[in-house]
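J.: Okay, predicted coordinates and the sequence, questions at the end:
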Amino acid sequence: MESGLTVRKREDKSVMEKLRILSDAAKYDVSCSSSGVGRRGDGTGIGNTLAAGICHSFGADGRCISLLKILFTNECIYDCKYCINRKSNDVPRASFTPDEICELTIQFYRRNYIEGLFLSSGILHSPTYTMELIYEAVYKLRTFYRFQGYIHVKAIPGADPGLVERMGLLADRMSVNLELPTAEGLKQLAPNKHRKSILWPMRQIQQGITQSKNEIMVYKHAPSFVPAGQSTQMIVGATRESDYQIMMVAENLYQKFDLKRVYYSAFISVNEDKDLPALPEGPPLLREHRLYQADWLLRFYGFEAKELLSEKKPNFNVLLDPKADWALGHLEQFPVEINKADYRSILRVPGIGVKSAQRIVRARRNGNLGFDDLKKIGVALKRALYFITCNGKMMYPTKLEENYIARNLIDGKEKLPFDRDGMTYRQLSLFDDVRAAGWKQMNA
């Protein structure tokens, strides 16, 4: 039982002190990239969400968009072993009030610091109690403050489904963190959380989105439910799942819950616990990077998880990106003749991304393409030249042999997300989607 003095000390914190604590506490949640949803202002309120611009790191027009990213509270009734905010940790605690959330958002927006809000939270008293406070903040922001910008809210597993439903009519995106890839991992490191309670709100949000789309088709002005879709996050490296297991889970989530994004967060050791892995070389950031690359292949390139990995080959190659590694293992499908191959085959060539493949299919209608044409289109010929022909000829005499191609691709020094010192990998930040888009094309 807390003393009255302790409670008063927490209540006496200034809004700026709370902001410092709760923005820092939110940095471990990487799943708050927005998606370009269109929520146009009606002229009576503040802010708007345009499909051309609202994206945490890049929009369709390339603009970088910033969100106010905070926790409602870092108080928590749970004791997850990997979490800095677990109840057994002695860390500074703070909680906003709904009105403070509203004032912060509006003041930051008016100063042109942000264009949207990402709001997550620890669990204060109970999931339903916490969700009620978050709902009150978002409801006031939308109605009393007339804020019509982008809002991403975490749905809290175990909260009253009615609150999740009402929140879905106010938020642009909602997400439910899967936390760890498997139920066994949750049991080991987060015994208060259960897979079924996490998947339940995911299913509810999915059904709400589907129902809303159907109603809008019939009634044009029907209310929109979570128009930017839902996402989730998995911690990578805290438990012993292989890359194959993680990708199978991600694929299952995309297929069964219609998720927009699965985010992968390299485990960062912030607590001392015998059940947590030792990380002598730091967080598994290169592994996180490979998972993101593979995720692009699932979402945009038509790959299945079982094509990229298997039980016999459970983890990604640290030296090669997943697409190049797959191509080296399937050389019988190459070389691909650019002027005759179908779109799917062209898309699987290392060095050719989605936009380049689309341009190739369009451009060859006007005549056969050569290597100079491919370069203009945007194909990374340094990677693609081993896997393609133009008019039956390769760019240079080369051997279609695994070790030979692998040596040349590795010598190409794939660009990875380095820290400023150029020596260590850094975790993908919330502003890295624009870089990820570049990596997708570069490492295609």
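T.: Nice, I can see it.

J.: drop to CA atoms for contacts and neighbour counts, all remaining ones
T.: Fine.

J.: give the contact list for S310.
T.: Y244 (CA atoms under 8 Å, 6 or more residues apart in numbering).

J.: by contact count, what packs against the strand or helix carrying L163?
T.: Per DSSP states H and E, L163 falls inside helix 161-168. In terms of contacts (3 or more CA pairs under 8 Å, 6 or more residues apart in numbering; DSSP states H and E), helix 161-168 is packed against helix 127-143, helix 195-218.

J.: tilt between that helix and helix 127-143?
T.: 30 degrees (axes from the mean of the first three to the mean of the last three CA atoms, to 10 degrees).

J.: Please identify the buried residues of helix 161-168?
T.: Applying a neighbour-count criterion of 16 or more other CA atoms under 10 Å, the buried positions in helix 161-168 are P161, L163, V164, E165, M167, G168.

J.: Past it, which element shows up next along the chain?
T.: Note on helix 161-168: by DSSP H and E, the next helix or strand toward the C-terminus is strand 173-175.

J.: which residues are contacting that following strand?
T.: Where contact means CA under 8 Å, 6+ apart, the residues beyond strand 173-175 that reach it are 31, 34, 151-155, 168, 202, 205, 226-232.

J.: quick one: secondary structure of H152?
T.: Using DSSP: H, G, I helix; E, B strand; the rest coil, the structure places H152 in strand.

J.: Quick check: it touching D172?
T.: Yes: the criterion here is CA atoms under 8 Å, and H152 meets it with D172 at 5.9 Å.

J.: For the stretch 251-400 of the chain, just list every one of the helices.
T.: For the stretch 251-400 of the chain, applying DSSP state H, counting those that start in this stretch gives helices covering 285-300, 305-308, 322-329, 343-347, 354-363, 371-377, 381-384.

J.: this is the comparison structure:
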Amino acid sequence: MDSKVTDKLKILADAAKYDVSCSSSGAKRKNENKGLGNAEGMGICHSYTEDGRCVSLLKILLTNHCIFDCAYCVTRKSNDVKRAAFTVQEVVDLTINFYRRNYIEGLFLSSGIFKNADYTMERLVRVAKKLRQEYKFNGYIHLKTIPGASEELIKEAGLYADRLSVNIELPSDVSLQQLAPEKNYREILVPMGNISQQLLQAKEEKKLFKSAPAFAPAGQSTQLIVGASAENDYQILQLSSKLYQDYSLKRVYYSGYVPVSSDNRLPIITEPPIIRENRIYQADWLMRFYGFDSKEIVDEQQPHLDLDIDPKLGWALRNRHVFPVEINTADYEVILRVPGIGMKSAQKIVSARRFTPLHFEHLRQMGVVLKRAKYFITCQTKSLQRQDFASEAIRRKIVFGDGSVRSALLTQQLDLFSKAG
């Protein structure tokens, strides 16, 4: 590999690491006409498929030159960093060569903004178009849509990319104006809406014409930075819920704020808020797969997620009137809300109980985490718990463990307080 290209790769791959809005593709692009690669059942960016296989992609920026000066961004124009830019052909060559060496299974391409949005977006589209049409590349391609780019360019991008994403970055327009004054919510939400409409239109056309061209078959995603601005978890999850409902996003990704530059508009932190980021991901999972509304998880009175316990357990402890749940008769949707029971376990429970009454040992074999679930369920009206603990006592026992001295003492004290009250 040319030494100049190698130097560029080091700079632009490192700059791309802060963008987390990529994961398993979900695309089904098949290899046709003896082309190169495919996206059948594949994923991207060191993600894991359902069978446990790890897959990867070439994740780079087209350039880290940028006309914007976003306070939180490593490529902001006022940052004193090494700058570089790939040509369209260099990105194509890197993708093909890395794929042939079995280093990657796809491409994730983003970019800083040079000159203007359309100028940058046009080059991103040229990369994808060249890979598809000239090199017959059928692997996964994820293109980052540049805010402010024209509708025509976004539509063309969707013809060659498996997934498109527009990073909303901050949870409110107020914060965006404060930390990224050259950007605005309209330039982000308009293309997001255009992509959503194109996805719907392509789906309808496919029903009528099998040969209709696909448009971003793996959908669209976005990224929110957590901790760079003052919004609480309630505001973040409310926004995510709205994005899922209004724009049919496949994923909202959350990135704990990493201090990459000095700016008095940014909070002073010693390390990224990793635990908070993880709790928000768990809450997002509850909204997408477990039937929870965002307001059930956090609300205006309790706007912050509990960092010590997962949000599903937090909801259960606040809603003890729903429990205990009788495993042999409860609806699937209710079983899903029991801490320690995941989607696969809930499906196994509903399927298995048609043939035999279930006992706790059955649940253990199905993968149910009984050290959590036992406080919230019964099997044939029987419980593993000899007494009904107060919510705070359950919380302590789960956090510190059933056998810990501290847990036992706290549990006794809390039970006494509960009875006294």
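T.: Received it, and whenever you're ready, just let me know what you need. This structure is a prediction, so every number in the text was calculated from the model and none was measured.

J.: What does the superposition give as a TM-score?
T.: Scored by TM-score structural alignment, normalised by the length of structure 2, the superposition of the two chains gives a TM-score of 0.93; 400 aligned residues with a CA RMSD of 1.2 Å.

J.: Using a markdown table, please lay out the helices of the stretch 251-400 of structure 1 together with distance to P98 of structure 1 and mean neighbour count.
T.: Below are the helices of the stretch 251-400 of structure 1 laid out as a markdown table (distance: least, CA to CA, whole Å; neighbours: other CA atoms under 10 Å):
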| stretch | distance to P98 of structure 1 | mean neighbour count |
| --- | --- | --- |
| helix 285-300 | 35 | 21 |
| helix 305-308 | 42 | 17 |
| helix 322-329 | 45 | 20 |
| helix 343-347 | 48 | 18 |
| helix 354-363 | 43 | 18 |
| helix 371-377 | 51 | 15 |
| helix 381-384 | 52 | 18 |
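
J.: and V270 of structure 1, which of the ones you listed is closest to it?
T.: helix 285-300 (15.5 Å; CA to CA).

J.: compared with structure 2, how much does the closest one deviate?
T.: Compared with structure 2 after the fit, helix 285-300 of structure 1 shows a mean deviation of 0.5 Å (mean CA distance after the TM-score superposition for structure 1).

J.: In terms of secondary structure, what does that helix contact?
T.: Helix 285-300 of structure 1 packs on helix 243-257, strand 261-266, helix 322-329, helix 433-442, going by 3+ CA pairs under 8 Å, 6+ apart.

J.: Could you identify which of the ones you listed is most buried?
T.: Each of these was scored by mean neighbour count; the highest is strand 261-266, a mean of 26, by mean count of other CA atoms under 10 Å.

J.: equivalent range in structure 2 for that strand?
T.: The alignment of strand 261-266 of structure 1 onto structure 2 (TM-score structural alignment) spans residues 251-256.

J.: roughly how far is that stretch from the heart of the chain?
T.: Centroid separation for stretch 251-256 of structure 2 versus its chain: 5 Å, with CA atoms, centre = their mean, to the nearest Å.

J.: hmm, back to that, I'd like the helices of the stretch 251-400 of structure 1 written out as CSV, with distance to V236 of structure 1 added.
T.: Listed next are the helices of the stretch 251-400 of structure 1 as CSV, based on distance: least, CA to CA, whole Å:
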stretch, distance to V236 of structure 1
helix 285-300, 7
helix 305-308, 17
helix 322-329, 17
helix 343-347, 28
helix 354-363, 27
helix 371-377, 36
helix 381-384, 29
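
J.: looking at these, which is closest to T210 of structure 1?
T.: Going by CA to CA, the one of those nearest T210 of structure 1 is helix 285-300, 19.6 Å.

J.: Report the aligned residue range of structure 2 for the closest one.
T.: Matched against structure 2 by TM-score structural alignment, helix 285-300 of structure 1 falls on residues 274-289.

J.: which outside residues touch the matching stretch?
T.: Outside stretch 274-289 of structure 2, the residues that touch it by CA under 8 Å, 6+ apart are 226, 233, 237, 240-241, 253-256, 292-294, 297, 305-307, 310-312.

J.: Try it again at 6 Å.
T.: Here stretch 274-289 of structure 2 makes contact (CA atoms under 6 Å, 6 or more residues apart in numbering) with G256, F292, D293, P311.

J.: Which parts of the stretch 1-150 of structure 2 are strands?
T.: For the stretch 1-150 of structure 2, the strands defined by DSSP state E, counting those that start in this stretch cover 47-48, 54-55, 58-61, 106-110, 140-144.
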